[in-house]
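Undergrad: Fold the following, please.
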Amino acid sequence: MNTMLRTIVISVLFSFHLVAIAQEQKLYLFITADSLKQGVKDQDGHFVIPADHPTVGYWSDGELIAESILDFYGMPAHQAFDFDSLQAAYTANTTYDRQGKILYHPFFFDNGADYIREGARRFVDVNTKKMGLVHPYGKILIPARYDFVEPLESGYVRVYNGVKRKVEAGGEHWSIVPDPLKKYETFVLNKDGEKVVGKVADAADTPVELWRDSLHYPSYYTVTNKKEQKLLARIQQDPHVQKIFMGEGAPYCILERPTSGFPYYVIGQVKQFTPDYILVDQEGQLYHFDYYKPKMPLKAYLALNKGLE
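TA: The predicted model follows:
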């Protein structure tokens, strides 16, 4: 493909991607005159998110914001998080929807908001200082009732109560340890918040072995529906999908099923901090998806980001 034709094709594909953005109310980042605070205004200049947040992030003043959810550093003016250096749960971020509604406060991890993993992320209740698990768009999956929650893994999380933060030498890294002044407990929950007890020995019905756990658990993402089994097999073999996931080796799983408000299968990989997901619509069309931005036809995404074959 010559350079001019390639440029035209990419431009058309990118324009297709922007249709979803154009159909919504346009949002723009706003930075105060002293460059210390930032917020979001709509196309008419009205504040959607007040300029309460420090100017930390990857947007620039006046930039069009395409994201479906917006992670900002810091708390809004009417909220505060009184952090005790011994507590494990900590947040320094606020997640909004495009209407300016506060969805939740993601757990502070790896110098930022917690990653989305298997279609979920950890969050902190700023009042109780407890942790739970939330869908990226705000639906609470596991209420914030725990001192600490490990990342979601194969549909399961290990939760802890009666623990505190222990900062390692140098101050950069930390771990959780039992708090001698509290009752210590730990157990495993599935993504639905149900307590699950693992088995000591591996067995056909307990194929999942969790990180930091020698016990085995049932496969949370098991598919028995033949139509869905064929769908996963197709995804597994699709060469375009393989380019997205780069052959990591982790199995493909159905993380979400179609609903009236979101008529797509969400397919991803377990045990991965990958931002990449595949959407499948009712006609079987494939899209790239990352929960933050509008879906994009898979081939168009590859053309823009991986190069046309």
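Undergrad: CA only for contacts and neighbour counts going forward, please
TA: OK.
Undergrad: who's in contact with the residue nearest the centre of the chain?
TA: In the chain, the residue lying closest to the centroid (CA atoms, centre = their mean) is residue 116, at 1.9 Å. Contact partners of residue 116, counting by CA atoms under 8 Å, 6 or more residues apart in numbering, are 136, 273, 275.
Undergrad: Nearest to residue 156 among those residues?
TA: If you rank these by distance to residue 156 using CA to CA, residue 273 comes first, at 14.6 Å.
Undergrad: that older thread, how far away is the residue nearest to the centre of the chain from residue 107?
TA: Applying CA to CA, to the nearest Å, the value for residue 116 to residue 107 is 11 Å.
Undergrad: try residue 155
TA: 18 Å.
Undergrad: same question, residue 144
TA: 11 Å.
Undergrad: Quickly find the element holding residue 241.
TA: helix 239-245 (DSSP states H and E).
Undergrad: Show me where the stretch 151-300 of the chain has its strands.
TA: 156-161, 163-167, 174-178, 185-190, 195-196, 208-209, 216-217, 252-256, 265-269, 277-280, 286-289, 296-297 (DSSP state E, counting those that start in this stretch).
Undergrad: In the top helix by length along the chain, which residues are buried?
TA: Taking DSSP state H as the criterion, the chain has its longest helix at helix 3-22. By neighbour count on 16 or more other CA atoms under 10 Å, the buried set for helix 3-22 is 10, 13-14, 17, 21.
Undergrad: count of neighbours near residue 286?
TA: By other CA atoms under 10 Å, 21 other residues sit near residue 286.
Undergrad: Settle this for me: it is touching residue 295, isn't it.
TA: No - counting by CA atoms under 8 Å, residue 286 sits too far from residue 295 to count as a contact (9.5 Å).
Undergrad: any shared contact partners between those two?
TA: Shared contacts of residue 286 and residue 295, counting by CA under 8 Å, 6+ apart, come down to residue 279.
Undergrad: One more, please, to line up against the first structure:
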Amino acid sequence: MISQNIVLKFLSFVFVILQSTFLLAQTKEKLYYFSTADSTKIGVKTESGNIIIPAKAPYYGNYDFKKPIEEPTIEFFGTEKVKDYSSKLPLMPAGEVYDRQGKFLYYPLWFDNGIDYYEEGLRRYVDGHKVGFADKDGILIIPAQWDFAEPFQYGYARVYVGGWKKQYEKGGEHWYIVASSKKSESYLINKKGEKVEAYKTKKHPNDYEVGGVYYPYPFTYSRAEQKILDRLKNLDIINDIYLAPCDNCIRKDHLLDFEITERPRDYFPYYVIQGYVNQSKESNAVFIVSKDMSKIYHYRWDEEILPLREWIISELENLQDYFERFPNKPNYFDVPKSLQYWKNLPEEK
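TA: The predicted structure is shown next:
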């Protein structure tokens, strides 16, 4: 006879398989935001009406109820968890993030009147009274272990441990953090969450300089990746476009360098290439490259992506009008000639 224990184990196994199959079927469906009848709470359901996340999140912000959710995670602004945090702390949660099956993932950090931005592919999250970093797929890449952390910049982030608190500027709107203990300290970490020691002299031409000391150049590339970076760097027209409106930019000191800050993922199959000037991000100098590296686009998260040639033509048309109004700008160049050249180039297939 088959023992009762074996039967129970078999039934448990079958239940797990059926549950997994049901969840997989749900994830293949399109997901949509929905609100309660009084429009005070918001949740997420499948196209067929199955509720993935009950409508319990505060209805803050703009949600498109007709457009399916295309991101790998689902996030809501606002959380009851905020009441557990002192206003004196330099951190507090700004909302809640879930996966596409409705599983809670983490509380994103409150920053700039909302949810923390992604910088170089990572954003800060709060766990208890500590800060860590999560990626765009909702994976907690670096565990929460610091009193506070700044966003990633050129492959590094400054973190704070040992006790820190808010100090408000005059007027009470903006604040910065100050040490609250003799044990307070700050240092840089890399994207593995490791503390990185500085050295006094450069060991690589592109080592990261901070406060007169240097940190190891944090980027490594395959030959194909380096080739696409060189292609962008050697396009003088990109530097012409970015330098044109700048009155205090000396060309040789303000040329863009490019680094890959994100690589292709399931939900975003592109390389993300950030432009830096003197190792500081140029906010509008972001490009994405297709996974096969055949196509380059200019990228802004809040705008439609444009093929490189189209973006260059658009920028040159704007600059043509700009230089007609301000012909004596120090970084003036022959826009009509450049425009004619780029318009005559064949479109990428």
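Undergrad: picking that back up, pull out the buried residues from the contacts of residue 116 of the first structure.
TA: By 16+ other CA under 10 Å, the contacts of residue 116 of the first structure give 136, 275 as buried.
Undergrad: now the contacts of residue 116 of the first structure in CSV, with distance to residue 263 of the first structure?
TA: What follows is the contacts of residue 116 of the first structure, written out as CSV (distance: CA to CA, whole Å):
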residue, distance to residue 263 of the first structure
136, 17
273, 24
275, 20
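Undergrad: Specify the local secondary structure of the residue mapped onto residue 99 of the first structure from the second structure.
TA: The alignment partner of residue 99 of the first structure in the second structure, by TM-score structural alignment, is residue 101. Here residue 101 of the second structure is coil, with the state taken from DSSP: H, G, I helix; E, B strand; the rest coil.
Undergrad: number of nearby residues for residue 101 of the second structure?
TA: By other CA under 10 Å, the residues close to residue 101 of the second structure number 17.
Undergrad: got the contact list for it?
TA: 23, 26-27, 52.
Undergrad: any idea how far it is from residue 259 of the second structure?
TA: Taking CA to CA, one finds residue 101 of the second structure at 34 Å from residue 259 of the second structure.
Undergrad: can you check residue 316 of the second structure too?
TA: For residue 316 of the second structure, the distance to residue 259 of the second structure - CA to CA - is 24 Å.
Undergrad: cool, residue 239 of the second structure as well?
TA: Distance from residue 239 of the second structure to residue 259 of the second structure, by CA to CA: 15 Å.
Undergrad: Could you do residue 238 of the second structure as well?
TA: 15 Å.
Undergrad: swap in residue 223 of the second structure?
TA: Counting by CA to CA, the gap from residue 223 of the second structure to residue 259 of the second structure is 14 Å.
Undergrad: Looking at the two, which one has more neighbours?
TA: Neighbour comparison, residue 223 of the second structure and residue 259: the larger count goes to residue 259, with 24 against 8 (by other CA under 10 Å).
Undergrad: Average offset of the very next helix or strand once past the longest helix of the first structure relative to the second structure?
TA: The helix or strand immediately downstream of helix 3-22 of the first structure is strand 27-31, counting by DSSP H and E. Mean deviation of strand 27-31 of the first structure relative to the second structure after superposition (mean CA distance after the TM-score superposition for the first structure): 1.6 Å.
Undergrad: In the second structure, point out the residues matching strand 27-31 of the first structure.
TA: Counting by TM-score structural alignment, strand 27-31 of the first structure sits on residues 31-35 of the second structure.
Undergrad: Could you list the residues in contact with that stretch?
TA: Here stretch 31-35 of the second structure has contacts from 41-47, 55, 59, 63-69, using CA under 8 Å, 6+ apart.
Undergrad: Closest one of those to residue 205 of the second structure?
TA: Closest to residue 205 of the second structure, out of all of these and judged by CA to CA, is residue 69, at 43.2 Å.
Undergrad: In this structure that closest one contacts residue 30, no?
TA: Yes - Residue 69 of the second structure lies in contact with residue 30 (CA under 8 Å); the separation is 7.2 Å.
Undergrad: Looking at these two, which is more packed in?
TA: residue 69 (18 against 15).
Undergrad: And the more buried one? What does it align with in the first structure?
TA: With TM-score structural alignment as the criterion, residue 69 of the second structure matches residue 65.
Undergrad: thinking its match is in contact with residue 26, fair?
TA: Yes - in terms of CA under 8 Å, residue 65 of the first structure counts as a neighbour of residue 26; the distance is 7.4 Å.
Undergrad: mind listing the strands for the stretch 1-150 of the first structure?
TA: Under DSSP E, counting those that start in this stretch, the stretch 1-150 of the first structure gives strands at 27-31, 37-42, 47-54, 69-73, 93-97, 102-104, 108-109, 112-113, 121-125, 130-134, 140-146, 148-149.
Undergrad: and of the ones you listed, who's closest to residue 259 of the first structure?
TA: Judging the strands of the stretch 1-150 of the first structure by CA to CA, what sits closest to residue 259 of the first structure is strand 140-146, at 16.2 Å.
Undergrad: give me the stretch of the second structure that that closest one matches.
TA: So strand 140-146 of the first structure sits over residues 140-146 in the second structure, by TM-score structural alignment.
Undergrad: quick one: that stretch to chain centroid distance?
TA: 16 Å (CA atoms, centre = their mean, to the nearest Å).
Undergrad: buried ones in stretch 132-140 of the second structure?
TA: Here stretch 132-140 of the second structure shows 132-138, 140 as buried, counting by 16+ other CA under 10 Å.
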